[in-house]
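Participant: prediction below, plus the sequence it came from.
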Amino acid sequence: MNRIWVVVPAAGRGQRFGAVIPKQYAPLVGAPMLVRTLDRLLAHPKIAGAMVALAAHDPHWPGLTELEGKPVRTCIGGEERADSVLAGLRALADSVGNDDWVMVHDAARPCVRHHDLDALIEQGTRHSDGAILAAPVRDTMKQGAPGGRIEKTLPRSELWRALTPQLFRYGALFGALQQVLNDPALKPGITDEASAIEALGGRPLLVVGDDDNIKVTTLHDLALAEFILTSPA
């Protein structure tokens, strides 16, 4: 198996984060969070390089072209996450084939661990529809009703939190995103790459990942990410 390229959508503004700069550039252990995320990914021996989808005229991008001895390439992303991922895949067309595996990883998940990447690659490349890292839900889950009342309790044994990276064959993911983004009935339901595959009948594999592979959404999350990254492994 060839080494795997990873697409990192980083064109968002992160409005819920509450800072003057997009959250992917918030300082984290001495570097912008996006750089910490890329460094974590590119230090893995099976990752070949990264394609980062940026906002047009992004003034914060540090101009990286290489990290951990591997290429860092950029392209212009889109308004929504799926648009940015599709742009990143399109920009990789000269580097990967339809049957090659590609990953997609959130710019704001800097704490992903290498043993989780190992598990995702080892299990996901044996599954025809690809795979995602995910964490089983451990809390009791309630479905709400109008007025803030409980409608019912959901069986948590069937519920998972979707994480990233997510791993798919290049041609399958590219084709799925193209199709769903051009379908007004399907596009609103596409919140991650797996949902695009699912919309066309695929059933990606769930690979158990660590709970501390958090997505930084608030300043509190940023402090937690710093704690995770600076704590002994």
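Facilitator: Nice, thanks for sending it over.
Participant: okay, CA-based contacts and neighbour counts for the rest of this
Facilitator: Fine.
Participant: max-length strand in the chain?
Facilitator: Ranked by number of residues, the top strand in the chain under DSSP state E is strand 160-169.
Participant: please identify the buried residues of it?
Facilitator: Ala162, Leu163, Thr164, Pro165, Gln166, Leu167, Phe168, Arg169 (16 or more other CA atoms under 10 Å).
Participant: and for stretch 49-66?
Facilitator: Applying 16+ other CA under 10 Å to stretch 49-66 flags Gly49, Ala50, Met51, Val52, Ala53, Leu54, Ala55, Trp61 as buried.
Participant: second structure for comparison follows:
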Amino acid sequence: MQRQIIAIIPASGVGSRMNATLPKQYMKLQGKTILEHSLALFLQHEKIQKVIVAVSQADEFYQDLAILKSDKIQIVYGGETRADSVFNALKEVNDETWVLVHDAARPCLKRSDLDKILQISDLNGGILATPVVDTMKRANTQSQIVKTEDRSTLWRALTPQFFNAGLLKKALISAFQNNETVTDEASAMELLGYAPQLVEGRSDNLKITRPEDLALAEFYLAQEGRKND
């Protein structure tokens, strides 16, 4: 029996580090908003039945975005944190469903990476990630180096992250009850005792966080556009 798969896009952040006048997901690259680029692949994929977008209750922009009126999209209100927003979306999902959680500000995800993570069926779930290639330093509170970390077992977490909805819901509830810090869905699953699989993805699946990221994302999207011409 084919699994039901739903994508969740937490898009209620304000992107304060971008120093912009609007949330970063509504900034434009190649004539489209970052959010439109991030949503496109999930809307096109035949194995994904629905996309739930979590927006802020104070969001003044989402109603003007035509893509969000798609029959395949459901809008919910997000919360104060990413985990809250994902949990609000999970309330709309059957526990047997599998969910892909993807950052609204990752517009450069490739179909090949999405197909790779969709192959996961183990209840541990999994995430896209890339091995760390830079030298990693651990610092103290004064920003002084304490030690150089062994990077051979370090990975940089990406999205989408792919889990059974019921288990992820349980993991988030447990984290909330124990006042645990949850920075991504995998960290919640880890706290519950699961060991998500690391699926090596492309390094150009960047998250737009700072102004300089826009130019790099623009370059990656332009390169992809030339391939498709």
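Facilitator: Perfect, I can see it now. Source: prediction; values computed, not measured.
Participant: how about Thr218 of structure 1: what's its closest non-neighbour residue?
Facilitator: Phe17 (4.6 Å; CA to CA, 6 or more residues apart in numbering).
Participant: which ones are touching the one you found?
Facilitator: Listed by CA atoms under 8 Å, 6 or more residues apart in numbering, the contact partners of Phe17 of structure 1 are Lys23, Thr217, Thr218, Leu219.
Participant: for the buried residues of strand 160-169 of structure 1, give me TSV that also has distance to Pro71 of structure 1.
Facilitator: Formatted as TSV, the buried residues of strand 160-169 of structure 1 follow (distance: CA to CA, whole Å):
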residue	distance to Pro71 of structure 1
Ala162	28
Leu163	24
Thr164	21
Pro165	18
Gln166	20
Leu167	19
Phe168	21
Arg169	20
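Participant: just the closest of these to Ile190 of structure 1, please.
Facilitator: Ala162 (12.9 Å; CA to CA).
Participant: which position in structure 2 aligns with the closest one?
Facilitator: Structural alignment (TM-score structural alignment) places Ala162 of structure 1 against Ala157 in structure 2.
Participant: what sits closest to that match if chain neighbours are left out?
Facilitator: Nearest one to Ala157 of structure 2, counting by CA to CA, 6+ apart, is Ala129 at 4.6 Å.
Participant: could you say which helix or strand holds that neighbour?
Facilitator: Using DSSP states H and E, Ala129 of structure 2 falls within strand 126-131.
Participant: what stretch of structure 1 does the helix or strand following that strand fall on?
Facilitator: Of the helices and strands lying after strand 126-131 of structure 2 in sequence (DSSP H and E), the nearest is strand 136-139. Counting by TM-score structural alignment, strand 136-139 of structure 2 pairs with residues 141-144 of structure 1.
Participant: how much does the matching stretch stray from structure 2?
Facilitator: By mean CA distance after the TM-score superposition for structure 1, the fitted stretch 141-144 of structure 1 averages 1.5 Å away from its aligned residues in structure 2.
Participant: touching that stretch from outside, list them.
Facilitator: With CA under 8 Å, 6+ apart, stretch 141-144 of structure 1 has contacts from Ile150, Glu151, Lys152, Thr153, Leu154, Pro155, Arg156.
Participant: what's the closest of those residues to Glu66 of structure 1?
Facilitator: Arg156 (42.4 Å).
Participant: and the closest one, how far from Glu198 of structure 1?
Facilitator: According to CA to CA, to the nearest Å, Arg156 of structure 1 stands 21 Å off from Glu198 of structure 1.
Participant: check Arg109 of structure 1 too.
Facilitator: Counting by CA to CA, the gap from Arg109 of structure 1 to Glu198 of structure 1 is 23 Å.
Participant: ok, now Gly30 of structure 1?
Facilitator: Distance, Gly30 of structure 1 to Glu198 of structure 1, using CA to CA: 39 Å.
Participant: kindly report the same for Val104 of structure 1.
Facilitator: On the measure of CA to CA, Val104 of structure 1 and Glu198 of structure 1 end up 16 Å apart.
Participant: for the two, work out which one has more neighbours and name it.
Facilitator: A count of neighbours by other CA atoms under 10 Å puts Val104 above the other of Val104 of structure 1 and Glu198, at 23 against 14.
Participant: that one maps to what in structure 2?
Facilitator: Counting by TM-score structural alignment, the partner of Val104 of structure 1 is Val101.
Participant: and Cys75 of structure 1, by the same measure?
Facilitator: Mapped onto structure 2 by TM-score structural alignment, Cys75 of structure 1 lines up with Val76.
Participant: isn't that match right up against Tyr62?
Facilitator: No - the criterion here is CA atoms under 8 Å, and Val76 of structure 2 misses it with Tyr62 at 11.3 Å.
Participant: now do the shared contacts for these two.
Facilitator: Val55.
Participant: returning to that earlier point: can you tell me which residues contact the match of Val104 of structure 1?
Facilitator: So Val101 of structure 2 contacts Ala7, Ile8, Ile9, Pro10, Val86, Thr159, Pro160, Gln161, Phe162, Glu185 (CA under 8 Å, 6+ apart).
Participant: from Thr81 of structure 2, how far out is it?
Facilitator: 14 Å.
Participant: what's the answer for Gln119 of structure 2, then?
Facilitator: 29 Å.
Participant: among the contacts of Phe17 of structure 1, name the ones in helices.
Facilitator: When DSSP state H is applied, these are split such that Leu219 fall in helices.
Participant: and the contacts of Phe17 of structure 1, which of them are buried?
Facilitator: Looks like these have Lys23, Thr217, Thr218 buried, using 16+ other CA under 10 Å.
Participant: how about the helices in structure 1?
Facilitator: Using DSSP H, helices in structure 1 cover 33-42, 81-91, 114-124, 170-181, 193-199, 219-230.
Participant: to Asp99 of structure 1, which of those helices lies closest?
Facilitator: helix 170-181 (6.1 Å).
Participant: since that was my last question, I'll sign off now.
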